[in-house]
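A.B. asks: missing the sequence, but the structure's below:
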């Protein structure tokens, strides 16, 4: 059966001397939108009957067909899950483990219930993760308090300095210019005078020489070349003279600015002596200790924000668990009713099946525990089935559960 529905093929099933083995199944199918969607998607005619045929050859290859249409194994498996529920020993073992009962009950729920549970589990996972972060942060803070306090002090001191990359170099240059203002002013003025002075102007003399040479450049190419070179020099010197004049006009000794620069450099030097050779070194150090601080405290978020978010998640988790529990109780009533009906068909018409809830710790399944109880004789109090059910009763109960689940899933067959 498993092989017909897409499990791994084995050549052991081929009769000796035969080229292949053929497995065929005939199924009557009702209204199943999910199954119909798969059939239509693969170009298979939808009808009340479904014929699955699989051929297995000696070389290990196999060919699968559904209503005559060839399909691959993944499609065959997808179709098979809506047709047959095959009972295995593992299923009965799960029934004997009460911790699995809650998942068995939840599996009976529809898509809306499954989404409700998924939403709860996502919320629980987020709560659990954040709670671990908060606890780790509290632990780290306690164990590394001295280091954290020192890093906190250093970060605050560096932040208060409001350092800018390259600031120390720029301020040093400004300071040097202001400290040497007289030397700079005298030098610039002297250079300007040497180039353009009323009594003796180098620029005027060069211009005169250039003009004279231009009057004879037509007589010899050398004269023309010299006149051109002299002209280039003149225009360069003229530009230099203009720039010197602009610099001299812009010179202004600002004692207040020098004092402010000196004060700022004092702050910078205090910081760089403690944390690095330059402002850029200090900024690199600040980045490193910020990362260490975040690691020791467990998060980039402040503790108050994390704890506030944790409390908010806790309230949402409680609300989600209550909603899940309410729907689960409704689901339990439906499942109990269906299983009781199935048990009647299995000659256990006097048996009583119950789903019992007890409060529990929060987990991914909710904040309650579920156990299946059964009473096989009238007047008996229902007790945990793992304690009172005999082997035969357990098998019939498993068949009843399988039947109830198969009817919900619109499966046509159960192999038990």
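C.D. replies: Happy to help now that I have it. What you see is a predicted model; the values in this text were computed from it and never measured.
A.B. asks: drop to CA atoms for contacts and neighbour counts, all remaining ones
C.D. replies: Fine.
A.B. asks: am I right that residue 226 sits in a helix?
C.D. replies: Yes. Residue 226 sits within a helix when classified using DSSP: H, G, I helix; E, B strand; the rest coil.
A.B. asks: how about it, what does it touch?
C.D. replies: Contacts for residue 226 (C-alpha atoms under 8 Å, 6 or more residues apart in numbering) come out as residue 213.
A.B. asks: what distance do you get for residue 365 to residue 262?
C.D. replies: Separation of residue 365 from residue 262 (C-alpha to C-alpha, to the nearest Å) stands at 67 Å.
A.B. asks: neighbour-wise, which of those two wins?
C.D. replies: The residue with more neighbours, out of residue 365 and residue 262, is residue 365; 20 against 15, by other C-alpha atoms under 10 Å.
A.B. asks: ok, structure two:
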């Protein structure tokens, strides 16, 4: 990575400091960490002549560390050691792995939000970003429960609003066709078509239409089969044969039996023909009525573009629409009442949250002001500004942190009003007040002590040390007072070997720390006085 060939650092719990001359490579170390965390920044992190640069970072995760939720959501392996690895080729292609599984830069950035928090004079991701001030105030005031109530109430308002809007739209659509609906239902109710009726009417109509043409022939057949026709003559023949049978010596037995069977069949045939004649007997008015109803059913089916057998179901659908129309105003009124109740609940929850924020802001302002005094900014003013905002899931407040560096001076946003040194101290005081408990985050302060020295630098160092008691803090510093308070101290150096310039990092023991802090006090030439002062700072 640029002037780094190969480097492995094992930062430890507590306050870790990186010191070294300007240009030694301290910023490159932070750039490398930001690279493996997916932060958008310098893209040329490949040393000249190398095919690629690789950064690997290992984080220890507690059982409830928030990074675990990100891993689960992304479908990545969840282990106690979180290993991030990212490669950048000389052509600018980047590839990332999480626990040896390929992942996107976006996943890295989401993980980084749970792992590392960077603070510095050019930090737009942390305390200088006004978009996060409201959440910081809520966290400081333990307002999570009140905020959840507001979010729940807002969701209910949104749901009720959507339901009302949907009902109003449906009602307007039904009203646009009200005349048609009522007329159509009236027609269908008057006709009352039944499933299968169209086919029955069609069959009956065709039967009646053909009845006149076939009735005459059927009547002739009935006459030919009846008592004066085939059936009567066969009966006569049977009687004549039965009278002669005694003298025929059995020769007529078989013909007599056949005639008996024939008479039975003739009787069945005659009865069937008679029934058909009765069925073909109809009133001419009946044909007219049948045709009228059949044509009416078919006309309604064509009008509504449905099958004749589906007219009954279609009528039920139209009736439901008419019923919805008649019930519509009552439904709209009920939904409007529900929305008003939901809005009332939201307003109450939002006001409770807003009141709590105002109360918490006073406590925060008081605590920050108390922190500013030891940092030699006792004349400065810090204020949490709460203004009205459009209602939303987080309430009706906008929150921003404003400062005035001198009494009577106008206040404004942190990044615009405070100078470099003042800004560093404001950020540190604010961070001390906002940090509570072990968040699982590694805090990084990039030259946050720039522009301060003496007792003020000592106060800065003590507050950094206080923050480090709750976890891990990394500080890039040029202040000997801050460096002297570190639990772990690394020196970054740049060396030229032949035509190659490389940056190295050394873990300093007590004796080496004396020399490094003496260098920070006196410059390149370490004097006995500087070494003595360094020992005093280190208390050795």
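C.D. replies: Received it, and whenever you're ready, just let me know what you need. Worth saying up front: this structure is predicted, and the values here are computed from it rather than measured.
A.B. asks: helix/strand/coil for the residue positioned nearest the centre of the second structure?
C.D. replies: The centroid of the second structure falls nearest to residue 73 when counting by C-alpha atoms, centre = their mean (12.2 Å). Reduced to three states with three-state DSSP, the structure at residue 73 of the second structure is helix.
A.B. asks: longest strand anywhere in the second structure?
C.D. replies: strand 381-392 (DSSP state E).
A.B. asks: is it fair to say residue 281 of the first structure lies in a strand?
C.D. replies: No. Per three-state DSSP, residue 281 of the first structure lies outside any strand segment and is helix.
A.B. asks: give me the neighbour count for the residue mapped onto it from the second structure.
C.D. replies: Matched to the second structure by TM-score structural alignment, residue 281 of the first structure sits across from residue 302. Counted with other C-alpha under 10 Å, the neighbours of residue 302 of the second structure add up to 12.
A.B. asks: now do residue 415 of the second structure
C.D. replies: With other C-alpha under 10 Å as criterion, residue 415 of the second structure counts 21.
A.B. asks: secondary structure class for the closest residue to it other than its chain neighbours?
C.D. replies: Distance criterion C-alpha to C-alpha, 6 or more residues apart in numbering; nearest residue to residue 415 of the second structure, sequence neighbours excluded, is residue 128 at 6.2 Å. What three-state DSSP gives for residue 128 of the second structure is coil.
A.B. asks: mean distance between the helix or strand harbouring residue 325 of the first structure and the second structure after superposition?
C.D. replies: In this assignment (DSSP states H and E), residue 325 of the first structure forms part of helix 303-345. Following the fit onto the second structure, the mean deviation recorded for helix 303-345 of the first structure is 3.4 Å by mean C-alpha distance after the TM-score superposition for the first structure.
A.B. asks: which helices and strands sit right next to that helix?
C.D. replies: For helix 303-345 of the first structure, the packing partners by 3 or more C-alpha pairs under 8 Å, 6 or more residues apart in numbering; DSSP states H and E come out as helix 101-107, helix 111-143, strand 352-363, strand 366-375, helix 391-408.
A.B. asks: after the longest one comes which helix or strand?
C.D. replies: Sequence order places helix 145-161 as the next helix or strand after helix 111-143 of the first structure, per DSSP H and E.
A.B. asks: after that next one comes which helix or strand?
C.D. replies: Next along the chain from helix 145-161 of the first structure, counting by DSSP H and E, comes helix 167-179.
A.B. asks: pull the residues that contact the helix or strand just after that following helix.
C.D. replies: Counting by DSSP H and E, the next helix or strand C-terminal to helix 167-179 of the first structure is helix 181-195. By C-alpha under 8 Å, 6+ apart, the residues outside helix 181-195 of the first structure that reach it are 177, 200-203, 237, 241, 244-245, 247-248, 251, 253.
A.B. asks: next, format the residues you listed as JSON lines and append neighbour count, distance to residue 372 of the first structure and secondary structure.
C.D. replies: Shown next, in JSON lines, are the contacts of helix 181-195 of the first structure (neighbours: other C-alpha atoms under 10 Å; distance: C-alpha to C-alpha, whole Å; DSSP: H, G, I helix; E, B strand; the rest coil):
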{"residue": "177", "neighbour count": "15", "distance to residue 372 of the first structure": "90", "secondary structure": "helix"}
{"residue": "200", "neighbour count": "12", "distance to residue 372 of the first structure": "116", "secondary structure": "coil"}
{"residue": "201", "neighbour count": "15", "distance to residue 372 of the first structure": "114", "secondary structure": "coil"}
{"residue": "202", "neighbour count": "17", "distance to residue 372 of the first structure": "112", "secondary structure": "helix"}
{"residue": "203", "neighbour count": "19", "distance to residue 372 of the first structure": "111", "secondary structure": "helix"}
{"residue": "237", "neighbour count": "17", "distance to residue 372 of the first structure": "104", "secondary structure": "helix"}
{"residue": "241", "neighbour count": "20", "distance to residue 372 of the first structure": "103", "secondary structure": "helix"}
{"residue": "244", "neighbour count": "18", "distance to residue 372 of the first structure": "99", "secondary structure": "helix"}
{"residue": "245", "neighbour count": "16", "distance to residue 372 of the first structure": "101", "secondary structure": "helix"}
{"residue": "247", "neighbour count": "14", "distance to residue 372 of the first structure": "96", "secondary structure": "helix"}
{"residue": "248", "neighbour count": "17", "distance to residue 372 of the first structure": "99", "secondary structure": "helix"}
{"residue": "251", "neighbour count": "14", "distance to residue 372 of the first structure": "95", "secondary structure": "coil"}
{"residue": "253", "neighbour count": "15", "distance to residue 372 of the first structure": "94", "secondary structure": "coil"}
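A.B. asks: picking up where we left off before, mind listing what's buried in the longest strand of the second structure?
C.D. replies: Neighbour counts over strand 381-392 of the second structure (16 or more other C-alpha atoms under 10 Å) mark 381-386, 392 as buried.
A.B. asks: what's the neighbour count on the counterpart of residue 65 of the second structure in the first structure?
C.D. replies: By TM-score structural alignment, residue 65 of the second structure lines up with residue 33 in the first structure. The criterion is other C-alpha under 10 Å. On that basis, residue 33 of the first structure has 10 neighbouring residues.
A.B. asks: with residue 434 of the second structure instead?
C.D. replies: 17.
A.B. asks: contacting residues around it?
C.D. replies: Residue 434 of the second structure sits next to 136, 139-140 when contact means C-alpha under 8 Å, 6+ apart.
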